[in-house]
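Trainee: Pasting a predicted model and its sequence here:
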Amino acid sequence: MADPILQPFQLKHLTLRNRVMITSHEPAYSEDGLPTDAYRAYHVERARAGIALTMTAGSAVVSRDSPPAFGNLLAYRDEITPHMARLAREVHDEGAAVMIQLTHLGRRTRWDTGDWLPVLSPSALREPAHRAYPKVLEDWDIARIISDYADAAERMKDAGLDGIELESYGHLMDAFWSPRLNHLDGRYGAETLETRMAFSMDVLRAIRARVGDDFIVGVRFVADEDIKGGISATEGQEIARRLRDSGLVDFLNVIRGNIDTDASLTRVIPLQGMASAPHLDFAGELRAQTGIPIFHAARIPDLSTARHAIAAGKLDMVGMTRAHIADPHIMAKLLEGREEDIRPCVGANYCIDRIYQGEKALCLHNPSTGRELSQPHKIAPTDTPTRVTIIGAGPAGLEAARVAATRGHQVHLLEAAPQAGGQIRLTAQSPRRREMLAITEWRVAQCEKLGVRVQYNTYAEAEDVLATAPDVVIVATGGMAREGGLETGSDLICSAWDILSGDVKPEGDMLIFDEAGDHAGLQAAEFAAPHARSIEIVTRDRAIAPEVMGMNLTPYIRALQHSGAQMTITWYLSHVTRTGNRLTAHLVSDYSDKIETREVDQVVVNQGTTPLDDLYFALKPQSRNLGEMDYHAFLAGQSQKIIKNPDGQFDLYRIGDAVSPRNTHAAIYDGLRLARSL
């Protein structure tokens, strides 16, 4: 039986070669609002690997008073046309179609970016996520923006794209539709669904007048806001029918939920620990009711789910966007019969969380994504294979082993534990984050295929390393929870790692001092919540866990609020004393001389990690380079040539947390860059 996702789909005059697409999203690789080389390379890579349709921009803004919120392309600039034309040509050359999403962000942005113009909306209600109070649209604003949409669409047709998609969820267009957000009167007012849809219909008519009928136009729209006073599912169905009946729209891309806050955004774009494909049935019902081509994406992470979506008739095109951020070669591996080699998306949402902090989208465990020009996804073989010994089978060591073996080196991997994973195994102690294990499990499987020799239960000493007769030694031993740091009472506390590993059982009233502000402190609190009588999280920072970005913060806060945990900012732990059978935690602040105390049963600290570097320093005198790394060569992808000790037996490097505490992406990126240059 033919694979349903490999069947072509006819969208008007356009034949799409299969049923898998990348939905519109903004990776923020643009330069000055233009899709230059890095942006283009990102989309071309996925087109080359067999995707049917790649949708650029999430979203490209059509007006100057739609200031870019997260690296948006600027579709109001004439200069964008030649850049999009080159992108379209190169994607087409690889056999894929390409479209772009256009929008006016409305209130989903800030006034203090771009040209510092006021944000706009059909009401003065601000969006909590971006906090700007909008100007209420006037008639001349509406007329101008309709013209801006048409101008932008014409630019995209001139660039040779196959079509456009209008964004209508959380932005300006659906704010007109929503009873809770449209406070206007008259032609575009809130009185009826017809008046609420008048703006979008005028936009569509203006676009069609410019681009004609032989250019594909779709709408990505919210068919159920899932919020009091918002667009209901019943009303969403009627909107879909009216868009279909207008004859102006060729496809609908279905969204369910609202994106006003980080918490609601996680229900629209679920992350790890949440259900896969939660809105697939809803999209399928809309397809059955309307008969118009339906696209949809919301945590469809694997080909099995995608197959079901198509085979069951729920979708015409299935979006696998984050999955293709993790592995751009999904379709190529499917066609080559190598589904088991697909690098899995673990739902960490590192990609999305970064763009909402104004950074480029990066995959937690594929550091080549977004770096296609400097770190190609395919690893070239070496002409001079050597013997490489790696100590530590955490993310950094496993990546170094995978890449070195792919290049053709003989790799020997030593790991102290009975299994691979490093700190990932601690992370996975929380059921909600168990998917993180796939980061190391995938690499273990790849290393086995590549013939990497792995020795578990080997706490390597210098002589164990020397016994492997290495030409290159890479120390990837990671770190351990940082201890001490208090004026007194360090012997009375335990670490977040102690709680997560089960070495210390949570009990009674617990105070968690979170100095590092990363996942470990919150995870220990979430892990302990069912067992402790009370929990208070204290941080010196002005916000809880600043290293845990918005969408990842949401499930922690949700769980901790449910358990009644208290969160205290701008205080830090000075020292701990014993008072009878209890502990007294002494808290001080950078903002005043005030001192507070807490009587608790348990004090837990999260102070980051300390590198496990004893082995590195033991080996350093016997190495040719004395552990030194040429950063210029490292960053340029060139081989290391430092020789400080001509009598040395091997080159020595360390990576990941064995150097300094960072994160999983940094550790894997270290392993990739170093091993690629060996």
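Mentor: Done, it's in.
Trainee: switch to C-alpha atoms for all contacts and neighbour counts from now on
Mentor: Will do.
Trainee: in a strand, that's where I474 is, yeah?
Mentor: Yes: applying DSSP: H, G, I helix; E, B strand; the rest coil, one finds I474 inside a strand.
Trainee: Against that first model, consider the following:
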Amino acid sequence: MIGHTRYPHLFAPLDLGFTRLKNRALMGSMHTGLEEAEGGFERMAAFFAERARGGVGMIITGGFSPNEEGGLGAKLSTPEEAARHRVVTEAVHAVDPQVKICLQILHAGALADTAACVAPSPVKSRIGRFTPNELTEEGIEKQIADFANCAAMAQQAGYDGVEIIGSAGYLISTFLVERTNRRTDRWGGPWENRLRFAQEVVKRVRATVGPNFIVVFRIPAMDMLEGGLAWDEVVSLGKAVEAAGASIISTHFCWHESPVPTIATMVPRAAFASVTGRLRREVGVPVITSNRINMPQVAEDVLSRGDADIVSMARPMLADPELVLKAAQGREDEINTCIACNQACLDHAFDGRQQVTCLVNPRACFETELKYLPTAAPKRIAVVGAGPAGLAYATVAAQRGHRVTLFDAASEIGGQFNLAKRVPGKEEFHETLRYYRKMIEVHGIDLRLNTRVDADALQAGGFDEVIVATGITPRQPQIEGIGHAKVVPYIDAILGRKPIGRRVAIMGAGGIGFDVAELVTHSGPSAAQDIDTFAREWGIDFQNHPRGGVTGVPRQVAAADRTVYLLQRKTDPVGRHLGRTTGWTHRATLSARQVQMVNGVEYLRIDDAGLHTRVHGEPRLFEVDTVIVCAGQTPQRALHDELQARGVKSTLVGGAFEAAELDAKRAINQASRLAAEV
């Protein structure tokens, strides 16, 4: 295959002695929520089988606790529970017997969602619900035995191995660092005591499963936390778990409570791989690296530099289950790239109220429900608007065999994505548009840009279905002076159509307001595109690897020479309703740039003096020379209404259907599901 010459390292097999991985592409662990869902194991079977069919060499499941006290949900500790997993392992091996699937053993420790949670010391995590119960000597022995039993149950269930997670602030990692391990017995104090628990877990697991079973240990290679592990401790731990029987070491970066982003789209691709490479030179077993490796060339570059033996891609396999297969066939431009937005995956996982899926691929985790089957009755379909919803509808419908004409008044596809891609830290949106451009070509969609199609043309066009994806119109607040020369709509601000002054008020602090604030305060290279800039901005020292990997000095954030006020009407804290796993990073960045975030604002008027308001009832004048309006949007439905008035059936999708808080996740999901049924 083409990819075997283009990506020789990625497609090289890896001999583990007792077994072999067919390539170096790993689908890393990610809790999907299917672990606890009704019918979840059958759905997991379909989910993982589709990734196995897509060419990956090894899969690691979401986390399963070895006992009740270690749980965030799913547990594996009995033969009855093991039997439920059989449908998963058999589905994967039926697709390709060469694909290895390993179960992740995740004991959450102080982060477990139960008052029975345990830890080496009763130190509450900043993000945990409960203060953990301090383990006794007998309790420690029970935890070790439960890890070994969980591995035995995984083996019984047909898994090829297990991954033991020893990082992220979960149980094993809390034994390793002094801030959470305050014991004075043989499990605490000096480093050789603090690493004992991790070593004993691996040793006991290996003794239980025998020599011909994969045992991966996920090591905290860089905690991204003051008081975390020093580099010599990381190396010592790696050698200790290797000696205890680990087949592979997987590097992990950051505790969940770390104030450093490691997985958001603002993180450069493969930013942490050099740390893995440093550890790889210290140990004798294969090493896995991870984080923001989302395309085959990125993976190949990491492997060719010697920074890892295996590359983990978790979210990228949500976005495109055929990523590896497409690389092998030379179809890289058809890959639906993970943009690391986290909106439908990690935000859903940590929220716990919605099923994990993917913004750019709503089939992820819904494989048994959302199917793009060939149509038996092809239709002629007009899709008006080539934003996210229109693109999703057009490509799914065309993939199924319908004849699709896609209209847009603009000169390029993308709609609001063309704004997002201009915001520093959101450059990955270019990849989504590249993917859709290729899908338009692959599926033979008749694309008509620079075409403002009207109801007459659609009615005369002989279409069986008309899909109106005309998007939104920015809302203009009805206040005195809204037409003043210093007022700039957010679209003009992002596209650079109007100059922005030195003192700026941004009306509206939703996602668009934050994007605009990022854009107008940014100076220099984008940290998402430059690892050195990213490291300076977040206080990471990749070269010297101080304890925890962080410098402990104030962040060095280059900012434009502007005074910026980010204003909102609501009295909630500004930014509270941003994404759960990424919102804090945006707030932290703007705070570092001295952006003043003000809530409880009532807008009164705009004049030569600036923006007149009341803040929490008190009069306040913001003396600014630019007012950027990010005050929401309204659906653009005029075409739909005219078609309906003429008796022409049309269907609204995306922002034209629901414009509140522009939501590409909702738009793509809605459009894809409608197109799957047409």
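Mentor: Yep, it's here. Keep in mind it's a predicted model, so treat the numbers as computed, not measured.
Trainee: Would you pull the TM-score for this pair?
Mentor: Once the chains are overlaid, their TM-score stands at 0.87 when taken by TM-score structural alignment, normalised by the length of structure 1; 625 aligned residues with a CA RMSD of 2.4 Å.
Trainee: which residue in structure 2 lines up with G163 of structure 1?
Mentor: In structure 2, the residue matched to G163 of structure 1 (TM-score structural alignment) is G161.
Trainee: Check E435 of structure 1 too.
Mentor: Using TM-score structural alignment, E435 of structure 1 sits opposite E428 in structure 2.
Trainee: wait, that match sits on K421?
Mentor: Yes: assessed by CA atoms under 8 Å, E428 of structure 2 is found in contact with K421 at 6.9 Å.
Trainee: and P66 of structure 2, what is it in contact with?
Mentor: Taking CA atoms under 8 Å, 6 or more residues apart in numbering, we find P66 of structure 2 in contact with 75-77, 105-107, 146-147, 149-150.
Trainee: What does it correspond to in structure 1?
Mentor: So P66 of structure 2 corresponds to V62, using TM-score structural alignment.
Trainee: got it, and A319 of structure 2?
Mentor: In structure 1, A319 of structure 2 lands on A326 (TM-score structural alignment).
Trainee: For that match, the count of nearby residues, please.
Mentor: 25 (other CA atoms under 10 Å).
Trainee: And for R144 of structure 1?
Mentor: Neighbour tally, R144 of structure 1, other CA under 10 Å: 11.
Trainee: Same question for I655 of structure 1.
Mentor: For I655 of structure 1, using other CA under 10 Å, the count is 22.
Trainee: Kindly report the same for the one 5 residues further on.
Mentor: Per other CA under 10 Å, the neighbour tally for S660 of structure 1 reads 18.
Trainee: Apart from its neighbours in sequence, what residue is nearest it?
Mentor: Spatial nearest neighbour of S660 of structure 1, chain neighbours left out: P611 (5.9 Å); criterion: CA to CA, 6 or more residues apart in numbering.
Trainee: Would you check how far apart that neighbour and A658 of structure 1 are?
Mentor: 4 Å (CA to CA, to the nearest Å).
Trainee: So what touches stretch 173-180 of structure 1?
Mentor: Applying CA under 8 Å, 6+ apart, the contact partners of stretch 173-180 of structure 1 are 103-104, 106, 121-122, 167-168, 181-182, 188-190, 193, 196-197, 199-200, 221-222, 228-231.
Trainee: what about burial for those, which qualify?
Mentor: Buried residues within the contacts of stretch 173-180 of structure 1, counting neighbours by 16 or more other CA atoms under 10 Å: 103-104, 106, 121-122, 167-168, 181-182, 188-190, 193, 196-197, 199-200, 221-222, 230-231.
Trainee: Inside helices: which ones of those?
Mentor: 193, 196, 199-200 (DSSP state H).
Trainee: Could you pull out the helices in the stretch 401-550 of structure 2 for me?
Mentor: Residue ranges of the helices in the stretch 401-550 of structure 2, as given by DSSP state H, counting those that start in this stretch, are 417-420, 429-442, 455-460, 490-495, 511-521, 531-538.
Trainee: what about the longest helix in structure 2?
Mentor: Max-length helix for structure 2 by DSSP H is helix 137-156.
Trainee: mean deviation of that one from structure 1?
Mentor: Its aligned residues in structure 1 lie a mean 1.8 Å from helix 137-156 of structure 2 after superposition (mean CA distance after the TM-score superposition for structure 1).
Trainee: what's the offset of that helix from the middle of its chain?
Mentor: 31 Å (CA atoms, centre = their mean, to the nearest Å).
Trainee: just to revisit the earlier point, could you list every residue that touches the residue nearest to S660 of structure 1?
Mentor: Contacts of P611 of structure 1 (CA under 8 Å, 6+ apart): 477-480, 657-661.
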